[in-house]
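Q: The following comprises the amino acid sequence and a computationally predicted model.
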Amino acid sequence: MVDPLLSLIVGALVLALVIVLFWPVRGLAWRWARGRQAADRVRVEDALKHLWDGEYRRQPSSLSSLAGTLGLSGRAAAELVERLERLELVALDAEGLRLTDAGRREALRVVRIHRLWERYLADETGLDAARWHAEAERLEHRTSAEQADRMEAVLGYPRFDPHGDPIPMGDGELPPAQGVPLTALRPGEVAEIIHVEDEPEAVFAQIAAAGLAPGGRVRLLESTPGRLRIAADVDEIVLAPVVAANLTVQRLEQEVDRRPAMPLSALAPGESAEVVGIAPACRGVQRRRLFDLGVVPGTVVANELAAPGGDPTAYRIRGALIALRREQADLIHVHRAERRAS
């Protein structure tokens, strides 16, 4: 004879299991299904971004390039392309994979959100530069177009992300790719950095550590098969060609001031200097604070007093004494004031 109490307990357990698995919205099966849908959407959006990037750079994309970028097997990449074709986001022609108009619009939507997030992370947070891309990759799939519009307004409608990539407008308009790799310069040529490639992450970390960023000026001093030696703002830097190739520059035809700049931190007590610029690597809140203090090109700054340990140092800026730490003064580029004959 079946024990009624045991039957009741078993029935309650089965009911509880069914509820845990299939309860609408919160059940495990529902969560698993939503997670799978989200993963599929992320894969579709990442594929569209890859195809758009190849199109923008005029480098045709293929099944193998898609598989390599997304870390997929050849079979999985083929299945993804078939799905994109069914969604009418991608077409296959003699030149390879091609975005349809609908696919291009969707790709630009994701690219816009990604670059706005990178701009936000650079300007409004203290996140390390090497982590901007990965964090933006995570956030781009969770942000709606309306949220992106609000973020764009808060940021003041920026035109470029911190790597120098243009941010698509709401209508998808983008200027054509410009510039040449740093490796294309000839010794003696001067150029402005207009773009820093943020992948692979290890290479970008080297570039960021060297203080190279869009807006910085460089002069090629020496180029050999094994290295490039450049003068960048206040430093001489040696780069491997594989690293230098990740920097895109625009040649400067006009002659620039050949006087070597130096960091404000190199100014000796009692000396004065004229500000010529702020390092491009100084961004966001920190950069705005320096501007608010009057640290702009043409301002004369004097080293007045250093703390017993040498840090911070008090500088006279526009009549006020301002204490700056060494790492802050390193970001301010100056020309030592010329001494006048008495």
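A: The structure has been received and is ready for your questions.
Q: can we go C-alpha only for contacts and neighbour counts from here?
A: Will do.
Q: Okay, the residue nearest to Glu137 when sequence neighbours are not counted and Thr125: tell me how far apart.
A: With sequence-adjacent residues excluded and distances taken as Cα to Cα, 6 or more residues apart in numbering, Glu137 is closest to His114, at 6.5 Å. Distance, His114 to Thr125, by Cα to Cα, to the nearest Å: 16 Å.
Q: One more to weigh against that first structure:
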Amino acid sequence: MTEPLVALVAALALLAAAAGLFYPRHGVIPRWRRARQQTRRVRTEDALKHILGCEMSGDRLTVNSLAGALQITSDRAANLLLDMEHRGLLHGESDSIRLTPVGRQSALHILRAHRLWERYLADETGVGELEWHGQAEWHEHQLTSEEAEALAARLGNPTHDPHGDPIPSAEGEMAPHAGIPLISAAVDEPLHIVHIEDEPQTVFAQLLAEGLYPGMEVRLVETSPHRIRFWAGGDEHVLAPVVAANVYVARPADDGRDSVGSRLSDLTRGERGQVVEISSQCRGLERRRLQDLGFLPGAELQAELTSPGGDPVAYRIRGALIALRKEQADLIRIVRAEQAA
């Protein structure tokens, strides 16, 4: 190969390498810059959400608490706070750090997007409860204000996420957190669950395994430094205090109503009843399936057939015989025929 040809090939190779590095949008360096900007934006938004959470709970924000929440070094957390202050997202007071109105608006948008996405996953998909938080953590950074509004409209403008947390409105208004930790409640009072913390995930998984959910009626039986014992959903539950602290309860509203009936699974063969409601724990496709099968408020039914093992049970409803497993029948609240009469 002649020297001029070698030089030409080398020059073309250099041009190709330069194009690969610097080509707009698809070059290595432009993509690296975008990824870096994206990481900076996500980290800033996560910091905004953490600071907002501290303000709402009354906890004092520190560099170390932010570093722990974002899983970064204390030096990076300190630099992040300085950058956010320079951008007008927060300001330091004599002994605390507070969000500015602009910072608070941005933080509320992230929180709104997160809780709306969890509501969407609960109501319209079959995604498991343990996956809601992780997926919402990603989507909260992707939804624009317009997309969040469209999603809220599609869901019927919900006020709370599936864990019982209030969803900020488009105007930035948010209902206060209701309830007190179960470990602080009075013994033998009628209560209902208003919120279940979804972090840490190991504790949340244990609460899910117990079958607990917002809206469930509970009655505390015993509290001690070693265990919390209570009735919920017709069963006795025993939790360690550190686990029970993630369940928040309140007294039912004094609206003159009695507690909502019994579980459909409580009906014995031959007994009749009337549907009151489907539990809020039943969501998405499973809820729509039960509704399509006729399990709607006011529908009359009868337990007719029981399998040899006792599960499933077939119920006569609206002229059809529908077999349900016990865990499905547990989610349908009914009143017995003599009570409905």
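A: Good, I have the coordinates. Small disclaimer: the values here were computed from a predicted structure and weren't measured.
Q: Report the TM-score for the pair.
A: Here the TM-score for the pair of chains, by TM-score structural alignment, normalised by the length of the second structure, is 0.91; 338 aligned residues with a Cα RMSD of 2.5 Å.
Q: on that earlier part again, neighbour count: His114 and Thr125 of the first structure, which is higher?
A: Neighbour count, other Cα atoms under 10 Å: between His114 of the first structure and Thr125, His114 has more, with 26 against 12.
Q: what's the distance between the more buried one and Ala208 of the first structure?
A: Taking Cα to Cα, one finds His114 of the first structure at 19 Å from Ala208 of the first structure.
Q: Who are the packing partners of the strand or helix carrying the residue nearest to Glu137 of the first structure?
A: With secondary structure defined by DSSP states H and E, His114 of the first structure is part of helix 101-124. Identification of packing neighbours for helix 101-124 of the first structure by 3 or more Cα pairs under 8 Å, 6 or more residues apart in numbering; DSSP states H and E yields helix 28-56, helix 132-140, helix 145-154, helix 284-292.
Q: One more pass at 10 Å, please.
A: Contact here means 3 or more Cα pairs under 10 Å, 6 or more residues apart in numbering; DSSP states H and E; on that basis helix 101-124 of the first structure packs against helix 28-56, strand 90-93, strand 96-99, helix 132-140, helix 145-154, helix 284-292.
Q: could you redo the ones you listed as JSON lines and give each row mean neighbour count and distance to Glu236 of the first structure?
A: Shown next, in JSON lines, are those (neighbours: other Cα atoms under 10 Å; distance: least, Cα to Cα, whole Å):
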{"stretch": "helix 28-56", "mean neighbour count": "17", "distance to Glu236 of the first structure": "33"}
{"stretch": "strand 90-93", "mean neighbour count": "15", "distance to Glu236 of the first structure": "46"}
{"stretch": "strand 96-99", "mean neighbour count": "18", "distance to Glu236 of the first structure": "43"}
{"stretch": "helix 132-140", "mean neighbour count": "17", "distance to Glu236 of the first structure": "26"}
{"stretch": "helix 145-154", "mean neighbour count": "14", "distance to Glu236 of the first structure": "36"}
{"stretch": "helix 284-292", "mean neighbour count": "14", "distance to Glu236 of the first structure": "23"}
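Q: what's the closest of those to Ala76 of the first structure?
A: With Cα to Cα as the criterion, Ala76 of the first structure lies closest to helix 28-56 of these, at 10.9 Å.
Q: Return the set of buried residues in the helix or strand immediately after the closest one in the chain.
A: Next in sequence after helix 28-56 of the first structure, counting helices and strands by DSSP H and E, comes helix 63-70. Buried residues in helix 63-70 of the first structure, counted by 16 or more other Cα atoms under 10 Å: Leu66, Ala67.
Q: relative orientation of the helix holding His114 of the first structure and helix 28-56 in degrees?
A: Helix 101-124 of the first structure and helix 28-56 are oriented at 90 degrees to each other (axes from the mean of the first three to the mean of the last three Cα atoms, to 10 degrees).
Q: so can I have JSON lines of the helices and strands packed on helix 101-124 of the first structure showing distance to Pro260 of the first structure?
A: Output for these, formatted as JSON lines (distance: least, Cα to Cα, whole Å):
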{"stretch": "helix 28-56", "distance to Pro260 of the first structure": "37"}
{"stretch": "strand 90-93", "distance to Pro260 of the first structure": "52"}
{"stretch": "strand 96-99", "distance to Pro260 of the first structure": "48"}
{"stretch": "helix 132-140", "distance to Pro260 of the first structure": "32"}
{"stretch": "helix 145-154", "distance to Pro260 of the first structure": "37"}
{"stretch": "helix 284-292", "distance to Pro260 of the first structure": "22"}
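Q: quick one: which of these is nearest Val2 of the first structure?
A: helix 28-56 (31.8 Å).
Q: and that closest one, what other elements does it pack with?
A: Packed against helix 28-56 of the first structure by the contact rule (3+ Cα pairs under 10 Å, 6+ apart) you find helix 4-22, helix 63-70, helix 74-86, strand 90-93, strand 96-99, helix 101-124, helix 132-140.
Q: Average offset of it relative to the second structure?
A: Once fitted to the second structure, helix 28-56 of the first structure is off its aligned match by 0.6 Å on average (mean Cα distance after the TM-score superposition for the first structure).
Q: Quick one: distance of that helix to the chain centre.
A: 21 Å (Cα atoms, centre = their mean, to the nearest Å).
Q: Could you tell me where that helix falls in the second structure?
A: Taken onto the second structure by TM-score structural alignment, helix 28-56 of the first structure occupies residues 28-56 there.
Q: if we can go back for a sec, looking at the helices and strands packed on helix 28-56 of the first structure, which is nearest to Gly319 of the first structure?
A: Taking Cα to Cα, helix 101-124 is the member of these nearest to Gly319 of the first structure, at 28.6 Å.
Q: Just the buried positions in that closest one, please.
A: 103-123.
Q: so how far is that helix from its chain's centroid?
A: On Cα atoms, centre = their mean, the centre of helix 101-124 of the first structure falls 11 Å from the chain's centre.
Q: Helix, strand, or coil at Gly273 of the second structure?
A: Three-state call for Gly273 of the second structure (DSSP: H, G, I helix; E, B strand; the rest coil): strand.
Q: who's in contact with it?
A: 262, 264, 267, 298-303, 333-341 (Cα atoms under 10 Å, 6 or more residues apart in numbering).
Q: show me the contacts for the residue nearest to Glu137 of the first structure.
A: His114 of the first structure neighbours (Cα under 10 Å, 6+ apart): 108, 120, 132-141, 143, 148, 161, 167.
Q: same deal with Ala107 of the first structure?
A: Per Cα under 10 Å, 6+ apart, neighbours of Ala107 of the first structure: 44-53, 89, 99, 101, 172.
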